[in-house]
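[1] model the following, please.
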Amino acid sequence: MNTKIVQSRSEVLLVGGGALSDDALALALSAAGTVVAADGGAARVLAAGRMPDAVYGDMDSLSEAVQARLAPGVLQRVAEQDSTDFDKCLRHIEAPLVLGLGFLGARLDHQLAAMTVLARRPDRRCVLVGENDVVCLCPSRIVLDLPMGERFSLWPMAEVRARSEGLRWPLEGLGFRPDGITGTSNAVIGPVRLEMAAPAMLLILPVAHLGALRAGLAAAPRWPAQAGGGGVRA
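    From the prediction side, this is the model:
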């Protein structure tokens, strides 16, 4: 079948099957215009009283009974097994921002897979929201308004260089890499400005600053799609 692309001029809520409280989902759904579910996440969206606009995945985590409850045209089966359901969703959404709930927490392997997808698809701007943290791929430039002393962490997905203002430990002159220098547990000492040489650095903030991150991303330039279908590069 031809799998449709969800196109939106506003933020899209993407719901997965990982750790997610009913209250957090209800709050996100109340503000969402377009809702997409990844495989078993559809059951959660339906249970919360909302019909998703699209459901992507191989449907190995979605029962036939739940599939039968979906409106015509909502189910978009992607049968290949070479990517995660999160990847299947993200590559079929075109929006200024995708807010992903249910992809952090519970299983570490699922979290790592989701964060790899963020780096693999830099042109798809997405923030993953967990109980304690939010994480996204750093754009080439971003300005963030954050409280003094706040925790500020970076994690390289590949070798990458960066510049910063407003952090206790500046980034300039350091070669970041997953098996070398990383950037966790930094702290804010003023207005934060970041510059990244490549789409290979994850930004991790306390969930309380999701609004500030949204604002910063809205004004930040977007990375182009990676040649050859993705993959982190330095």
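[2] only C-alpha atoms from now on, for both contacts and neighbour counts.
    OK.
[3] which of the helices or strands spans the nearest residue to A32 once chain neighbours are set aside?
    In space, and not counting its chain neighbours, A32 is closest to L13: 6.1 Å by CA to CA, 6 or more residues apart in numbering. Element membership for L13 (DSSP states H and E) is strand 12-15.
[4] show residues contacting the next helix or strand after that strand.
    Past strand 12-15, further along toward the C-terminus, the next helix or strand under DSSP H and E is helix 22-31. Helix 22-31 is contacted by residues 13, 35, 48, 50, 101 when judged by CA atoms under 8 Å, 6 or more residues apart in numbering.
[5] elements contacting the helix or strand following helix 22-31?
    Downstream of helix 22-31, the first helix or strand assigned by DSSP H and E is strand 34-38. Strand 34-38 is packed against strand 12-15, strand 54-57, helix 85-90, with contacts defined by 3 or more CA pairs under 8 Å, 6 or more residues apart in numbering; DSSP states H and E.
[6] look up how far A19 lies from R121.
    Applying CA to CA, to the nearest Å, the value for R121 to A19 is 23 Å.
[7] between these two, which one's more packed in?
    R121 (23 against 15; other CA atoms under 10 Å).
[8] which other residues reach the lengthiest strand in the chain?
    Ranked by residue count and defined by DSSP state E, the top strand of the chain is strand 183-196. Strand 183-196 is contacted from outside by 138-156, 160-169, 176, using CA under 8 Å, 6+ apart.
[9] here is a second sequence; please produce its structure as well for comparison:
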Amino acid sequence: MPIGLFGGGEITSEDVSLVLNRVKSAVAADGGAAALIDSGRIPDAVIGDFDSLSSGHRAQIPADRLHPISEQNSTDFDKALRNVIAPVVLAAGFLGARVDHQLVAFNTLVRLQDRPCILLGAREIVFHAPPQIRLELTAGDTVSLFPLRRVTGRSDGLEWPINDLVLEPDGRVGTSNRALGALALEVDAPGLLAILPRTALDQVMQAFLSGQTGHWPARAG
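    The predicted structure is shown next:
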């Protein structure tokens, strides 16, 4: 089953409800527990270094649901994502506000390439593109592809196909493309972020849950 993951960044009550309506298990990354508790839901687990979890919220969480990780070499998002196992994680509270927090979240998506995760934003969703994915988008939907590593791939259903292109973070990128309708995307290697309208969330979740997207292996080391 998919898992909901909640962070301490920008998150609305609508975001909380949207995620909880699509998952059974709710995990908080440190201070992300506040949004859950304030909505009336006690997290099933809280993972992090607990430097942003208030004493008042912590007191409401059973002790066996608290999983502290004290090391300071990773973010709470990283700590949480690497310690949950699910066909897909739906994460809210990790986009918006500080740009550095967003950048490190994108970095985490690509480093933990074997952990499918969809970041929920105010208007968009962001996920690490799997080996292949097929979606029924609306003609005119914005489809942005941003590489964090050098990647190649193929597309069917984009106004500007990526076939025969090399995408890389300091070279050609694929932002502000447009869907013609149904979209088929294949990627030859991990490292490509896909950014789609928030309305595509359920389709992307179902694609991962179907098992037809393929999976990237865990990185060595």
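[10] coming back round to it: can you list the helices and strands packed on strand 34-38 of structure 1 in a markdown table and add mean neighbour count?
    Compiled in a markdown table, these are given as follows (neighbours: other CA atoms under 10 Å):
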| stretch | mean neighbour count |
| --- | --- |
| strand 12-15 | 27 |
| strand 54-57 | 27 |
| helix 85-90 | 24 |
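[11] distance to T182 of structure 1 added to the ones you listed, as JSON lines?
    Converted to JSON lines, those look like this (distance: least, CA to CA, whole Å):
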{"stretch": "strand 12-15", "distance to T182 of structure 1": "29"}
{"stretch": "strand 54-57", "distance to T182 of structure 1": "33"}
{"stretch": "helix 85-90", "distance to T182 of structure 1": "25"}
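[12] now for the ones you listed, which one comes closest to L75 of structure 1?
    Closest approach to L75 of structure 1 among these (CA to CA): strand 54-57, 5.0 Å.
[13] now that closest one: which residue numbers in structure 2?
    With TM-score structural alignment applied, strand 54-57 of structure 1 matches the range 45-48 in structure 2.
[14] mean shift of that stretch relative to structure 1?
    Following superposition, stretch 45-48 of structure 2 is found to deviate from structure 1 by 0.5 Å on average (mean CA distance after the TM-score superposition for structure 1).
[15] OK, contacts around the counterpart of C126 of structure 1 in structure 2?
    Aligning on TM-score structural alignment places C126 of structure 1 opposite C117 in structure 2. Residues in contact with C117 of structure 2, defined by CA under 8 Å, 6+ apart, are 88-91, 109, 127-128.
[16] show the buried residues in the residues you listed.
    Among the contacts of C117 of structure 2, those buried by neighbour count (16 or more other CA atoms under 10 Å) are 88-91, 109, 127-128.
[17] tell me which entries of the residues you listed lie within strands.
    Using DSSP E, these in strands are 89-91, 127-128.
[18] nearest to E71 of structure 2 among those?
    Nearest to E71 of structure 2 among those is A91, at 22.0 Å by CA to CA.
[19] so how far is I125 of structure 2 from that closest one?
    From A91 of structure 2 across to I125 of structure 2, the span is 10 Å (CA to CA).
[20] same deal with L192 of structure 2?
    Taking CA to CA, one finds L192 of structure 2 at 14 Å from I125 of structure 2.
[21] compare those two (neighbour count), which wins?
    Taking neighbours as other CA under 10 Å, L192 of structure 2 and I125 compare with L192 leading, 30 against 22.
[22] that one maps to what in structure 1?
    The alignment partner of L192 of structure 2 in structure 1, by TM-score structural alignment, is M201.
[23] how about that match: what's its closest non-neighbour residue?
    M201 of structure 1's closest residue in space is P156 (CA to CA, 6+ apart), at 4.4 Å.
[24] same question for V89 of structure 2.
    Distances taken as CA to CA, 6+ apart place C117 nearest to V89 of structure 2, at 4.5 Å, with adjacent residues excluded.
[25] for structure 1, longest helix please?
    For structure 1, the helix that runs over the most residues, judged by DSSP state H, is helix 108-120.
[26] any idea how many residues pack against the closest residue to R50 of structure 1 other than its chain neighbours?
    Setting aside the residues directly before and after it, R50 of structure 1 is nearest to L29 in space (CA to CA, 6+ apart), at 7.8 Å. Per other CA under 10 Å, the neighbour tally for L29 of structure 1 reads 19.
[27] roughly how far apart are the equivalent of D85 of structure 1 over in structure 2 and R219 of structure 2?
    Aligned counterpart of D85 of structure 1 in structure 2: D76 (TM-score structural alignment). Using CA to CA, D76 of structure 2 is found at 20 Å from R219 of structure 2.
[28] check V16 of structure 2 too.
    31 Å.
[29] of those two, which one has the most company?
    The residue with more neighbours, out of V16 of structure 2 and R219, is V16; 21 against 10, by other CA under 10 Å.
[30] so what corresponds to that one in structure 1?
    Alignment note (TM-score structural alignment): V16 of structure 2 maps to L25 of structure 1.
[31] and for G31 of structure 2?
    In structure 1, G31 of structure 2 lands on G40 (TM-score structural alignment).
[32] this completes my enquiry, with thanks.
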